[in-house]
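Undergrad: quick one, what's the 3D model for this:
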Amino acid sequence: MTAPAPTRRGRWIERWDPEDEGFWNATGERIARRNLWFSVLSEHIGFSVWTLWSVLVLFMGPEYGLTPADKFLLTSVVTLVGAVVRVPYTFAVAVFGGRNWTVVSASLLLAPTIAAFTVMEPGTSFSTFLLVGLLAGIGGGNFASSMTNINAFFPLRKKGWALGLNAGGGNIGVPVIQLAALAIIGAGGGPRVLLGIYIPLIVVAAVLAALFMDNLASVKNDTGAAKDAARDGHTWIMAFLYVGTFGSFIGYSFAFGQVLTNQFGRTPLQAAYLTFIGPLLGSLIRPVGGWLADRYGGARITLWNYVGMAAATAVLIGAGMRKSLPLFVSVFVVLFVLSGLGNGSTYKMIPGIFQAKALARGLEGEAAVAHGRRLSGAAMGLIGAVGALGGVGINLAFRQSFLSYGSGTGAFVAFLGFYAVCFVVTWAVYLRRPIGRIPATASTSEEKTQLSYAEV
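TA: Below you'll find the model as predicted:
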């Protein structure tokens, strides 16, 4: 039976049932896609603002008085704040509505951008740069609210693609701001030119969200969902795996340029010519990771992705020790691509795991869908926050490696070990055995095999 068309009260949609194919084909897909595109725009600019300081530090020459360790600490602080604010941003969607919070969160990006425009000059104290960097961290929160919102719009069979496209479109804000910086540096411009470009773009994103996005009344403020998700062990297992994928992507995005300037002696302009390539390809391939997970199972794609990440890291260690810049850059780009692919596959696993657990509890139909959507939406915020903390760890590891050894080799050795652990965890938890079995109904003696974790 086809669900009734959604009704609107202001910009609120009262009835939403994407799992009903008749409803989805008639009206749901068109509305969901429209919200997806404008969500991508806002999240894209949020990522650009969050990673702003990975670019600004390239402008900060000796006249700023900052050491390489100072710059790694600065980018670590920005990454940390972006990770922490993802938790409240996740639940803001249920409190204010997805469209309403997108407008607010986009508008908030003006604060760090204008603040950076004001202080970006030689003579500013390091503590002031740290404070302004803290403000830029709020751009990292847009990802969590955007993913939670879009998760509610799409049916389970489409979530891998939709979440991958939403996140990939946001992630691509990293290389876009790096490309903009490259053009400005190449033209002899300064950092305030870059910041001046983004201020009106933020206003445009907020206005478009207000005009074209919707709130879903079915996404209720449910603090119990957050507590239930936090008590579920799979939330923290997936958070750990997301540290390996997204933590790598965002951490390397912040650190790549600094590694090239400090370890290989590249100038800021030379580094800028190279740093955007990896984040760009890693962002573009994230939807492919979600699509592959839809088709073959997120756990399988994630497992083999970690094999590739470990192999690439091992080659990076050798390239760094041999001082081979072409090999180092080429393999670093491959590592970015693999991290993007893994981002898509791990995030597809989240709704699948909670849907499978709902079926294992004996829930069926809409009850199982509602239970899975409730917990997966809450879990995404926690998983996204912990995953982003991996970026903090990467920048701190590079900082310590350069202080101790004068290169990033020590950090890459640690990353190699971590990817090996992620491989083992993925195999042991999600591929070694099925989730379990669903008891048969009273009318049959057969048992229906529950979804295996390999299929989520």
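
Undergrad: okay, CA-based contacts and neighbour counts for the rest of this
TA: Noted.

Undergrad: mind checking how far the helix or strand harbouring Leu41 is from the chain centre?
TA: Per DSSP states H and E: Leu41 is located in helix 29-50. Computed by Cα atoms, centre = their mean, to the nearest Å, the chain-centroid distance of helix 29-50 equals 13 Å.

Undergrad: second chain to compare with the first, below:
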Amino acid sequence: MTERTADTATLTPPTVPALEHRPGRWIANWDAENPAQWESVGRGIARRNLNWSIFAEFLGFVVWQLWSIVVVQLPAAGFRFSTNEIFWLISMPSLVGATLRIPYTFMVPRFGGRNWTVVSALLLLIPSTGLAFCVANPGTPFGVMLLVAALAGFGGGNFASSMANISFFYPAREKGWALGLNAAGGNLGAAVAQLAVPVAVTLLAAGTINLPVAGLMWVPLILLAAFGAWKYMDNLTSARGDVAGSLAALKEPHLWVMALLYIGTFGSFIGFAGVFPKLIKDYFPAFSSFGIGTVALSLAFLGPLVGSLARPYGGRMADRLGGARMTVAAFAAMAAITLTMVWTLPMKNFWLFLILFLALFTASGFGNGATYRMIPVIFALHSRAARTGAAPAATQKLASSALGLISAIGAYGGFVIPQVLNAANTATGSYTPAFYGFVAAYVLMLAVCWACYLRPAGHGKGHV
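TA: Modelled structure (predicted):
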């Protein structure tokens, strides 16, 4: 018996299943739903794993968003790419990241949460150092740049494995808050990257920019995250993959409805986070950055910041008022704000533009939290399995599978939004048609949410 096992056996009451600590930081007999085990030893272990999971996922979002920040600096570094090529560099990480979320969901049961966190963190070294090498030479071919930008999708995949891992550690009564913290901590990576990178690449650069720093500055933190996960996180033998559950979830109509709504909420958040620096530069070039001494500061970070902070509050308000009501309200606000932003653009007022876009990020964050909160409730009450009398444990398992798939599908919004803006600009020379398209999409999603989950003849009015 190891020293850790002996300590646990001494501290744990006889009625509690004794945790067995195996080599490689594997834990057997984990049962978060057992109150005695949870209160005696489980909560501390879960919190330690959550803390390092948040840090690793935070860095995943940082790397995922790096190219959206770097592209606005490329002309000053001597690169001559077309607007179309710039939008591909912005959107490619989201395309790859969304796709990787599907296999990443199954990596935790296959390799262990601690082991996969180490691997997924170390994978971030490839796009971060690759970016540094690419932007150091203005002669780097666009194809190489696009490939390295695609590798930044590793950071987007981290969300799925991180959320799957933490869900195994927490009991159902605390799972929502833990997953909310994990998600919000990751989302904040987009804001911190957009704040820190412009400062870092101009610091001590004597009026120029040092673009390789945008990638290299994160290497020590990535190594720290990998070491911390290796040293302090754990694998659970009870974490089991559920491919059959995922296949069953795909047959549920509610999965596709909620995926559409999540594209509108999270997809808007990650999509606009990616294009916000470029939109500011294109519409208000004088305000693209602010000189503070020898460094340049971009206000683009404020968008993902307020969106990230709004997410947990959206989930909390959904608990009190209903997720469907909050989601409908969020889409109504997003449509109204987007229309107002388009109609006030001719005023050429940067501060009004910034305030409206921050309001749009806030509404998307609220909707993000509310939509995510709806999913387990819908599958518990209105899924085919629930209607045919399946046990609560079965519907909970189905909802867990659906969450991973919906988060992957929703992340494709990060690819769609830049590409729609690019198409509108190519066809008309203006982004305005794209924004009108987004308004129409928000109205459609509002109508779908109301028809499916709020109208009197719908499913469980007032309960979703």
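
Undergrad: can you give me the TM-score here?
TA: Here the superposed chains carry a TM-score of 0.90, computed using TM-score structural alignment, normalised by the length of the first structure; 437 aligned residues with a Cα RMSD of 2.2 Å.

Undergrad: in the second structure, what stretch matches the helix holding Leu41 of the first structure?
TA: Matched against the second structure by TM-score structural alignment, helix 29-50 of the first structure falls on residues 43-64.

Undergrad: quick check: that stretch compared with the first structure, mean distance?
TA: Average distance, stretch 43-64 of the second structure versus aligned residues of the first structure after superposition (mean Cα distance after the TM-score superposition for the first structure): 1.1 Å.

Undergrad: now the element after the helix holding Leu41 of the first structure, going C-ward?
TA: Downstream of helix 29-50 of the first structure (by DSSP H and E), the next one is helix 52-59.

Undergrad: angle of that next one against helix 29-50?
TA: 40 degrees (axes from the mean of the first three to the mean of the last three Cα atoms, to 10 degrees).

Undergrad: need the residues that contact helix 52-59 of the first structure.
TA: The contact list for helix 52-59 of the first structure (Cα atoms under 8 Å, 6 or more residues apart in numbering) reads 71, 74-75, 78, 133, 136, 177-178, 181, 190-191, 253-255, 257-258, 268.

Undergrad: how does it look with 6 Å?
TA: For helix 52-59 of the first structure, the external contacting residues (Cα atoms under 6 Å, 6 or more residues apart in numbering) are 254, 268.

Undergrad: what distance separates that helix from the centre of its chain?
TA: Centre to centre, stretch against its chain (Cα atoms, centre = their mean), the figure for helix 52-59 of the first structure is 20 Å.

Undergrad: past that helix, which element shows up next along the chain?
TA: helix 68-84.

Undergrad: that next one maps to which residues in the second structure?
TA: Under TM-score structural alignment, the match for helix 68-84 of the first structure is residues 83-99.

Undergrad: buried residues of that stretch, list them for me.
TA: For stretch 83-99 of the second structure, the neighbour count (16 or more other Cα atoms under 10 Å) marks 85-99 as buried.

Undergrad: thinking again about what came up before, if you count neighbours, what's buried in the match of helix 29-50 of the first structure?
TA: For stretch 43-64 of the second structure, a neighbour-count test (16+ other Cα under 10 Å) marks 43, 46-47, 49-64 as buried.

Undergrad: just to revisit the earlier point, closest to Asn425 of the second structure out of the buried residues of stretch 83-99 of the second structure?
TA: Looking at the buried residues of stretch 83-99 of the second structure and their distance to Asn425 of the second structure, the nearest is Phe87, at 10.7 Å (Cα to Cα).

Undergrad: what's the separation between the closest one and Arg455 of the second structure?
TA: Distance check for Phe87 of the second structure against Arg455 of the second structure: by Cα to Cα, to the nearest Å, it reads 39 Å.

Undergrad: swap in Ala46 of the second structure?
TA: From Ala46 of the second structure to Arg455 of the second structure the distance is 40 Å (Cα to Cα).

Undergrad: nearest residue to the spatially most central residue of the second structure other than its sequence neighbours?
TA: Nearest to the mean C-alpha position of the second structure, by Cα atoms, centre = their mean, lies Asn187 at 5.2 Å. Counting by Cα to Cα, 6 or more residues apart in numbering, Asn187 of the second structure lies nearest to Ser308, which is 5.4 Å off, once chain neighbours are set aside.
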